[in-house]
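Visitor: Pasting a predicted model and its sequence here:
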Amino acid sequence: MDQLAPVLLAFPPENPTDDNDTYDKAVKAHLNRLTKLLKDNNADLILHGPQLLELLSPAVNSLSYLAVLHTLVIPSLATSMARDLLLEKLAIFLVSFDGRQCRYAGTHLHDLLSTVGSGQYLPPSVAVDVLATAILKLDPTGRMLTSTHIILARLAYNTDNIEPALKVIDKIIVFYPNMINYKEPQYLCDLDLFPPAYITRENGLTAVVKAAAVMEYDLLCGMMYCARREWAKAHAAFERVVTFPTREGGTSKIMAEAYKKWVLVSLLLNGKHTDPPSYTGAAANKLYGTLGKSYVSVATSFVTENAEGLKAEVEKNAEIWQEDGNTGLIQEVLAAYQKWRVLNLQDIYTKISISEIREQTLSAETGEKLGKDEDVEALVQNMIIGGMLKGVIEKNDDGTVFLTFLSSTTELSELEFADELLRMASRLKELQPIFRATSERLGTSKDYVKHIMKESKRNEKSDAPDPTLGFDAQVDDEDLMGGVIQTG
């Protein structure tokens, strides 16, 4: 114990420095001492592990704490420490570690994250929160996808612990592991590095992330948003899978699964279904039309006034919805049908009585009118509360209840306008480093350099448009994915 403690407490120094060169040398020297300690004194670390964890600070002595904790947890929980106490120390470490230090011990950190992600040790709600917090401690921007993201999404969705995962899955992914044109950084501790420069397979902070895993992550995100009825976010997540670039213009089972859900969510979000975006692969588009035929038929019926036809279409293919795991979404679509019929009335009326709404709209769940005016009033009230409909319910002196549609566009006050400008400015500030990183990466791309040279020669002969225009069309899917496809 007396021999172990001084080594473990030696880093960070009493007077830490932000200078990258000094910090890098100090942390590497400490790693060498830790490596020797783990090799020569492994049994002592297990024996005195409980006392050492009490002595060390997970937030200050993160590398040493990680070394002891990894020894006690991997490959199985040590018997020298009470299980509950050890798991408590594990959770505390993963929500408080110093991300800068742990860049140098990626494999050990990833082992602990995978252990928590297995769902075998911590309660699911705790495990999901711990994983989400750890991901953001390592990458505060949340812009890079790692193998831990997929572990998190699976655990959150399968255990229905979605809320604590939102702080991660709400982030827009920009970077992927081992993207091309990112060289090994001079200093791993440099806090100005972009995530792809230090979160790599080589340093162990992420495992291989294949194209299928990227699509699985977006699919799981979409399904979690569906569970929360956040249709816009679900639609965007499914669309990323539907439009995923593939080799030789093919498609996959997971893409077809996302397409089916995307069609249904389109109805809930927009009240109609449209073709996939223009950048969707041509081969994939053709297959979607075949594989999702039943779903497109539902979408076609949804925009008509034939509620009975929609109900019949849904009942006819009940087995398909069940097999695809989309019965819940189909029920949401049936429930939304009358709401969209009510919403469409604002194209004709500015004010309409509740009784008239009952006469002019049908429920797709029953194929009939609602039983009484009070049911229609409750439906409309829920639409207003949920933000789907802008309007107010009023009652005349004679007792007639009316719905008055309000304008969907309202003028902002001067204060609200100023707040909106501040939000936009803040968002633009957040995007600046991402834009700079993307530009730097593009500028070092061999394909881009070839393209610029080709356009320069063309410019010598005649006036030409901006050489960056049309570049996307000349880059292979592998390059567009920036290395994600290359891992397959």
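Guide: Great, that's in hand.
Visitor: going forward, measure contacts between C-alpha atoms and count neighbours the same way
Guide: Noted.
Visitor: who's in contact with residue 212?
Guide: For residue 212, the contact set (CA atoms under 8 Å, 6 or more residues apart in numbering) comprises residue 254.
Visitor: Kindly recompute the last result at 10 Å.
Guide: By CA atoms under 10 Å, 6 or more residues apart in numbering, the contact list for residue 212 reads 241, 244, 252-255, 484-485, 488.
Visitor: For stretch 223-236, measure first residue to last.
Guide: Using CA to CA, to the nearest Å, one end of stretch 223-236 lies 11 Å from the other.
Visitor: no, scratch that, I was asking about stretch 114-124
Guide: 13 Å.
Visitor: for that stretch, which positions count as buried?
Guide: For stretch 114-124, a neighbour-count test (16 or more other CA atoms under 10 Å) marks 115-117, 119, 122, 124 as buried.
Visitor: which residue is nearest the middle of this protein?
Guide: Nearest to the mean C-alpha position of the chain, by CA atoms, centre = their mean, lies residue 169 at 3.1 Å.
Visitor: any idea how far it lies from residue 213?
Guide: 15 Å.
Visitor: Next one for the comparison:
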Amino acid sequence: MESLEALVAHIQGLSGSPEEVAHLHSLLKQADGDSLRSHAAALVPFLTHLSPEAHSLGYLYLLEACATSGANLGADFLVTVADFLTACSADQIRLAPDKFLNVCRVFKDQVMLLNTPIRGIAPLRAAVRKIQASPEQLTPVHAEYLLLCLLAKQYKAGLSVLEDDIFEVDQPKDLFLYCYYGGMIYIGLKKFPKASELLHNAVTAPMSSLNAIAVEAYKKYILVSLIQNGQVPSFPKYTSATAQRNMKNHAQIYVELSTCYGNGRYTDLETFVESNAAVFQSDNNLGLAKQVLSSMYKRNIQRLTQTYLTLSLEDIARSVQLDTPRDAEMHVLRMIEDGEIHATINQKDGMVSFHEDPEQYKSVEMVEHIDTSIQRLTALSKKLASIDENMACDPAYLLKGGITGDSTTTTSTPFHTSIFEMI
């Protein structure tokens, strides 16, 4: 390998035009590997002679060699990596995506080791945008970023990537982790419909063999479904046969919890949760299980609205097994505020009157909401049609699906099909 001084000189002189960067890339490949890592300690001072923004590709090669060498590079090195992830040129680092991902992983591991996950949130958020070819692409950095948001309890920060519509996936594991961590973030925000949607995607994604991420997602999916809807939907037809055959066997306690919940008796459910608390705790789901227990009050009150027009607070408390009419009043008021029931409480006689949904779907706000939803669904439909057309022409997909055709006359458009592959 040429001297480090000469290599740095090349990086400084060949980081301008795309042609220069391409030539530099070939030189860096020749110098890459164990030869660079063996000089890891000596590389750090040379980084000060380079600009993370102007010399991104060369900077990345040196930084990755340092990060993966196993050497103790000190606390200042984290600052160096953070600055690079924030400032680097997307065009240059995409020439060496594997090295960029290595740097991101080491950075994530280090902030976790120091028990300071919050330090990694802003740099990894920038890294997600730098490595993405489009906002619709899911990258391995997404999961790393969401994990740090979870550990730092910065749930709202996770929304910056979770609110994107994802259509392109390179690796199945990235999808499972994205859905699992994303579901946990929405649970932290009490956005149970969104949590259910992501966890459902992890459970129903194509798989030829069961994986631990999908199993853990299924456990949380059962709990969230009970909190949100009071029942767990059956597996849809497109769920893999592997999941349909085996998933419930790996989450037996949770399936039994769902059955107990369906019986509608609070005391039975309470006994079940208490007797299986150790299992829920070991799965880090005890808090969710207790929320399932609390939600039974709400579910039973909702059932009463389907039977009665008026009911006293005392009768409500007795029916849903609350201790006092005051407790019933608090639950009813909370459900009214959350829009879960429509009712009024007469404070004089303690009577609750249940009403129909007053929404007439004709206000300006509602019309705008419906129009926005229609536009989004139209765009989604066009995108799915485009993906379906590309899949029908992709030789790799046709081969895996056992579909024969004349590949010489088929036009293939490059795209990521891993969501649909038989994993």
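Guide: Ah, there it is. What you are looking at is a predicted structure, and each value in this text was computed from that prediction instead of being measured.
Visitor: Could you find the closest non-adjacent residue to the residue nearest to the centre of the first structure?
Guide: Leaving aside its chain neighbours, residue 169 of the first structure sits nearest to residue 221 (6.6 Å; criterion: CA to CA, 6 or more residues apart in numbering).
Visitor: Around the counterpart of the one you found in the second structure, how many other residues sit close by?
Guide: Taking TM-score structural alignment, the alignment pairs residue 221 of the first structure with residue 182 from the second structure. By other CA atoms under 10 Å, the residues close to residue 182 of the second structure number 28.
Visitor: what about residue 182 of the second structure, which helix or strand?
Guide: For residue 182 of the second structure, the host element (DSSP states H and E) is helix 172-188.
Visitor: Ok, residue 35 of the first structure next?
Guide: Taking DSSP H and E as the criterion, residue 35 of the first structure maps to helix 20-40.
Visitor: Show me where the first structure has its strands.
Guide: Assigned strands in the first structure, in chain order: 351-353, 391-395, 401-405 (criterion: DSSP state E).
Visitor: on that earlier part again, buried subset of the contacts of residue 212 of the first structure as a ChimeraX selection?
Guide: In ChimeraX, this line selects whichever of these come out buried by 16+ other CA under 10 Å:
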select :241,244,255,484,485
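Visitor: Of all pairs in the contacts of residue 212 of the first structure, which one is the farthest apart?
Guide: 253 and 484 (18.5 Å; CA to CA).
Visitor: returning to what we had before: could you single out the most deeply buried of the strands of the first structure?
Guide: strand 401-405 (a mean of 19; mean count of other CA atoms under 10 Å).
Visitor: Tell me how far that strand lies from the chain's centre.
Guide: From the chain centre to the centre of strand 401-405 of the first structure is a distance of 39 Å (CA atoms, centre = their mean, to the nearest Å).
Visitor: other SSEs contacting that strand?
Guide: Here strand 401-405 of the first structure touches strand 351-353, helix 354-360, helix 373-385, strand 391-395, going by 3 or more CA pairs under 10 Å, 6 or more residues apart in numbering; DSSP states H and E.
Visitor: With the second structure overlaid, how far apart is that strand on average?
Guide: Taking mean CA distance after the TM-score superposition for the first structure, the mean distance separating strand 401-405 of the first structure from the aligned residues in the second structure is 4.4 Å.
Visitor: if we can go back for a sec, could you dump the helices and strands packed on strand 401-405 of the first structure into CSV with distance to residue 231 of the first structure added?
Guide: Below are these laid out as CSV (distance: least, CA to CA, whole Å):
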stretch, distance to residue 231 of the first structure
strand 351-353, 28
helix 354-360, 25
helix 373-385, 15
strand 391-395, 21
